[in-house]
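Student: turn this into a structure:
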Amino acid sequence: MSSILPETPAILVVEDDEGMRAQLRWALSDYELYFAGDRSEAIAQFRRREPPLVVLDLGLPPDCDSAGEGVATLREIMTIQPLTKVIVASGTEDRRNAQDAIGGGAYDFYAKPVDSDVLRVIVERGWNSYRLEAERDDRREGLAGDSGFDGLLAASPQMLKVCHMARRVADVEVGVLITGESGTGKDVLARAIHAWSDRRDRPFVAINCAAIPEALLESELFGHERGAFTGAFAQAVGQIERASGGTLFLDEIGDMPLALQVKILRFLQEKQIERVGGRKTVPVDVRVIAATNRNLRTMMQAGSFREDLFYRLNEVGLAIPPLRDRPGDAALIASFLLTTMSRRLRRPIKGFAPETLARIETYSWPGNVRELQNRLKRAVVLADRLYITVEDMDLCDGGESADALRLPTLRQVREEAERRALNRTLAITDNNIQEASRVLGISRPTLYTLMKTLRITRGPRLDV
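Tutor: Sure thing, here's the model as predicted:
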């Protein structure tokens, strides 16, 4: 969605009656108008111009007495571009059809015969709404820049700290080890570091150490010479050489066999490799970023991961917290993904129901961002409403009531924080009001007022 919008929008008018067209042309003379008389012409015009506003008569040929063609046109327009504001025509006899159309995605309706002033107000309101939603989508698509990286979204202090650390090391030639649970976005962070480094114009080569059989992993990394093993009919360049000048991302490094860890350590120390079956050393200039969801320190103690390799890789460690420990990030990521998915999948989804965002924030997300992405994609494909519900995302497990899914207000959060602080301070000071007020930095009258408001009474004094 482009953030540059015209001052005066184009409007597609879908109307087969010539007299009504003339009235609409006069009523909307300040706008750039395009006309269509039936469904096929309307869709062709819409695909060619994609106007932000559509004025649609539901009674289209071949059956002008039925709303079927008009509703079908509406649905197709909303599938092509859900952001479009469709204003449907409503006569006295088909007011119910107009209301049903609004339930199907139409923005508003105007009554026949045409009241020019009313129609212009509806159109202006629709244009303002379109601009606000377009700007909102642009902000969402630009949110990655807020945390310093393309493709990386963060609002929580925990994740912003990781982002800031990553940006600081992006241009420094140090080994980076990214840790975190599966699905937290370790690969996204690695690509972001590469994108902000001096190597950004060189290759980024990723290899999953857990996805390749042990017998093939060495050849995949270092390459091989012709005849090195059965089936090696020609020389092959490994992924380390392919990444020369750029970044090599070793994902799931904790699954690398011990024997191969020795060769990786030698490569990191000497900046050169030998292909399998070869004797000639090949110099390589590669930055290595590694990632794992395993506890490498525990593996070192068990003897399954080399300590010297760990410290070579972990010159700077970045630990990505799980999504459940990143307040605000789940809703932020979900909103961004919904915008991009609904557009890519051409689904007329406008947003989330309020209780859905609340549930997204309170759900534990054991699969982290990957689980959120999968659940949301399924919801976008299968949802039959304009707003994604808790049921669409299959987040109803646990039997929570609607009240349990509702986020607390700021007042409730503040009162709860004040209640905890007062109770803790009174306990520490043994219910001594003067001392409690001093610790809290407030006057005694203010403390008494807070205690009364929060219904806090002093308990028995502690035995000294």
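
Student: from here on, contacts and neighbour counts on C-alpha atoms
Tutor: Will do.

Student: so what's I193 up against?
Tutor: Each residue near I193 by C-alpha atoms under 8 Å, 6 or more residues apart in numbering is listed here: F149, A166, R167, V169, A170.

Student: residue contacts, the spatially most central residue of the chain?
Tutor: Central residue of the chain (C-alpha atoms, centre = their mean): I333, 2.7 Å from the mean position. Residues touching I333, when contacts are defined by C-alpha under 8 Å, 6+ apart, comprise L153, A154.

Student: mind listing what's buried in whichever strand or helix holds it?
Tutor: When elements are assigned from DSSP states H and E, I333 belongs to helix 329-344. For helix 329-344, the buried set under the neighbour-count rule, 16 or more other C-alpha atoms under 10 Å, comprises 329-339, 341-343.

Student: farthest pair in those?
Tutor: Using C-alpha to C-alpha, the pair of the buried residues of helix 329-344 lying farthest apart is D329 and R343, separated by 21.4 Å.

Student: relative to L422, how far out is S437?
Tutor: When distance is defined by C-alpha to C-alpha, to the nearest Å, S437 is 9 Å away from L422.

Student: how about S182?
Tutor: Remark: distance between S182 and L422 (C-alpha to C-alpha) = 40 Å.

Student: can you pull the contacts of L53?
Tutor: For L53, the contacting residues are P9, A10, I11, L12, T84, K85, V86, I87, V123, G126, W127, taking C-alpha under 8 Å, 6+ apart as the criterion.

Student: out of those, who's nearest D108?
Tutor: I87 (4.9 Å).

Student: ok so A228 is a strand residue?
Tutor: No - the assignment for A228, made by DSSP: H, G, I helix; E, B strand; the rest coil, is coil rather than a strand.

Student: now it. Nearest residue, chain neighbours left out?
Tutor: Using C-alpha to C-alpha, 6 or more residues apart in numbering and skipping residues adjacent in sequence, the residue nearest A228 is G277, 4.5 Å away.

Student: residues in contact with the one you found?
Tutor: G277 sits next to H224, E225, R226, G227, A228, F229 when contact means C-alpha under 8 Å, 6+ apart.

Student: closest to P257 out of those?
Tutor: Compare each of those with P257 using C-alpha to C-alpha and the shortest gap goes to H224, at 18.4 Å.

Student: Proceed likewise with the subsequent sequence, for comparison:
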Amino acid sequence: MQTSAKILVIDDDAVARELLAEALRKEGYEVEAFADGAEAIERGRKVPVDLVLTDIRMGAMDGLTVLREFKKFSPDTPIVLLTAFGSLEGAIEAMKQGAYDYLAKPFKKEEIKLVVRRSLEHGRLVRENARYRAELRDREEWSQMVGSSPAMLEVYKLVARVSEGRSTVLLEGESGTGKELIAKAIHTNSPRRDKPFVPVNCAALPEALLESEMFGYEKGAHSTATSAKPGLFEIANGGTLFLDEIGDLGAALQVKLLRVMQDQEVRRVGGTSSVKVDVRIIAATNRDLAGLVREGKFRDDLYYRLNVVRIVLPSLAERREDIPLLAHHFLRKYTGGAAHPVKGFLPETMALLQRYRWPGNVRELENAIERAVSLSHGPFVVPDDLPEAIRHADSIQEEKPASKDAPLEEELLTLDEVEKRHLIRVLKETKGNKVRAAKILGIDRRTLYRMAERFGIDLGEESDHR
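Tutor: The predicted structure is shown next:
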């Protein structure tokens, strides 16, 4: 352990700042804590600093500004960004600016200690992060990725690191976890962004037709080939070819795909000459590709060609803490054209969403929210608006004892009472984190404070309402 290291901690939340500083001091580090980014920058100009830990969202100066300023006069000092908001945009922006790491609050003490040790040992790694500085061209694509769970943050960081390269990427995950969305995100943040992104589903077409689609054909190659047609490899030249459901590719096409990847040239069906192509391949599967190799159903040499960089997308059950964020994201998406406004979810509704197993993952959740918005007749989504499978699903774990205010009484409630109870529930779910609570509710922090004042809720004492 590097006990002599000098660390600056920056956070405008006094409690979070002092807890983190004290934990690092107990590890033997020399720690100075600041509530203001400008003061920390001034200190960093005067004394050598080994590491900076800074919150992203602060009042006068945000963490990304702190990061940029430190890079101007101390480019080798590793910066670790901390935030209550975990998002793909945040991870990309952090890595692009040269951050060593990016962690979401609340984090475990052991986790932050490990990151601190690694960042101190590899301070010069910031120079390798220069490849993350590509300007995002399609923020709409990134903004569709929602989630702040540790599992998703790891995905975001892998996407950030791999986008600038040309290595083949293998995406693994259950159906509905967003594999094509991740593939598009890699493409749109890569140097190939201005070239085509061409998707093909390897399970959607018969093998003969898929071969013609992928590699093209010459006139007369088969009965319907009245003229020559370029294949998807030629169409994607200079860009990215996304091979979805690669595990369903037949043996003959596996051989041909391997040859194209090795030689970087393609021969059309019925053709005698080859065409040079420059295509980055991103493959995806919801099957155990390594298992298929062991069973002799998938070529091992092709598997190793595809499995250069492997990104495993977590199922929704593995990122259950993201369900409220995703639910509200889809609610905002589908209330835009709704005939009546829907403000949010009753506590009972959100509880059902969080305990369901979600075999269809994020895609199934989106469909459920779209249906709920269509059926809802009030300001909140109620349990009856959800599909029957979700309403009657068994809990995946032993249910926690219901809090006193969790169930609604049998009598009708006023809208204010419903809003109050929903606010209290969101505050509980976020453990009193006002920034995350405001995000889930779809309001800014100022509105959150006004709502709390109207309902007599002390935001500094949320535990009184549990």
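
Student: TM-score for these two?
Tutor: Superposed pair, TM-score by TM-score structural alignment, normalised by the length of structure 1: 0.56. Supporting alignment: 274 aligned residues with a C-alpha RMSD of 2.7 Å.

Student: quick one: buried ones out of the contacts of I193 of structure 1?
Tutor: With burial judged by 16+ other C-alpha under 10 Å, the buried subset of these is F149, A166, R167, V169, A170.

Student: quick check: the two most widely separated of those?
Tutor: By the measure C-alpha to C-alpha, F149 and V169 form the most distant pair in these, at 13.0 Å.

Student: one step back: quick one: what's aligned to the residue nearest to the centre of structure 1 in structure 2?
Tutor: In structure 2, I333 of structure 1 lines up with L326, judged by TM-score structural alignment.

Student: picking up where we left off before, of the buried ones among the contacts of I193 of structure 1, closest to A319 of structure 1?
Tutor: Nearest to A319 of structure 1 out of the buried ones among the contacts of I193 of structure 1 is A166 (C-alpha to C-alpha; 10.4 Å).

Student: what would the buried ones among the contacts of I193 of structure 1 look like in TSV with distance to T453 of structure 1 and secondary structure?
Tutor: Conversion of these to TSV gives the following (distance: C-alpha to C-alpha, whole Å; DSSP: H, G, I helix; E, B strand; the rest coil):
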residue	distance to T453 of structure 1	secondary structure
F149	46	coil
A166	46	helix
R167	46	helix
V169	50	helix
A170	51	coil
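
Student: ok, average deviation of the helix holding I333 of structure 1 from structure 2?
Tutor: Helix 329-344 of structure 1 differs from its equivalent in structure 2 by a mean of 1.1 Å after superposition (mean C-alpha distance after the TM-score superposition for structure 1).

Student: from the contact counts, what lies against whatever helix or strand comes next after that helix?
Tutor: Tracing the chain C-terminally past helix 329-344 of structure 1 and defining elements by DSSP H and E, one meets strand 351-352 next. For strand 351-352 of structure 1, the packing partners by 3 or more C-alpha pairs under 8 Å, 6 or more residues apart in numbering; DSSP states H and E come out as helix 329-344, strand 387-388.

Student: dump the ones you listed to a markdown table, plus distance to G351 of structure 1.
Tutor: As requested, those are exported to a markdown table (distance: least, C-alpha to C-alpha, whole Å):
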| stretch | distance to G351 of structure 1 |
| --- | --- |
| helix 329-344 | 7 |
| strand 387-388 | 5 |
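
Student: out of these, nearest to T453 of structure 1?
Tutor: With distances scored as C-alpha to C-alpha, the stretch of those nearest to T453 of structure 1 is helix 329-344 (32.9 Å).

Student: now do the same contact list for S212 of structure 2.
Tutor: When contacts are counted by C-alpha under 8 Å, 6+ apart, S212 of structure 2 touches G231, R268, V269.

Student: ok, now G278 of structure 1?
Tutor: So, once contact is read as C-alpha under 8 Å, 6+ apart, G278 of structure 1 ends up touching H224, E225, A228.

Student: residue in structure 2 paired with the first one?
Tutor: Spelled out, it's H224 of structure 1. By TM-score structural alignment, H224 of structure 1 lines up with Y217 in structure 2.

Student: start and end of stretch 274-293 of structure 1, how far apart?
Tutor: First-to-last distance for stretch 274-293 of structure 1 - C-alpha to C-alpha - comes to 29 Å.

Student: flag every buried residue along that stretch.
Tutor: When burial is assessed from 16+ other C-alpha under 10 Å, stretch 274-293 of structure 1 yields the following buried residues: 274-277, 284, 286-293.

Student: and if you look at stretch 291-309 of structure 2?
Tutor: By 16+ other C-alpha under 10 Å, the buried positions in stretch 291-309 of structure 2 come out as V293, K297, F298, R299, L302, Y303, R305, L306, N307.

Student: among those residues, which lie within helices?
Tutor: Under the assignment DSSP state H, the buried residues of stretch 291-309 of structure 2 contribute V293, L302, Y303, R305, L306 to helices.

Student: list the contacts for whatever residue of structure 1 lines up with the fourth one?
Tutor: When structure 1 is aligned by TM-score structural alignment, R305 of structure 2 is paired with R312. The neighbours of R312 of structure 1, taking C-alpha under 8 Å, 6+ apart as the test, are G175, L265, L268.

Student: which residue is the nearest non-sequential neighbour of the equivalent of the last one over in structure 2?
Tutor: It stands for L268 of structure 1. Under the alignment defined by TM-score structural alignment, L268 of structure 1 is paired with M261 of structure 2. The spatial neighbour of M261 of structure 2 that comes closest, neighbours along the chain excluded (C-alpha to C-alpha, 6+ apart), is R305 at 7.8 Å.
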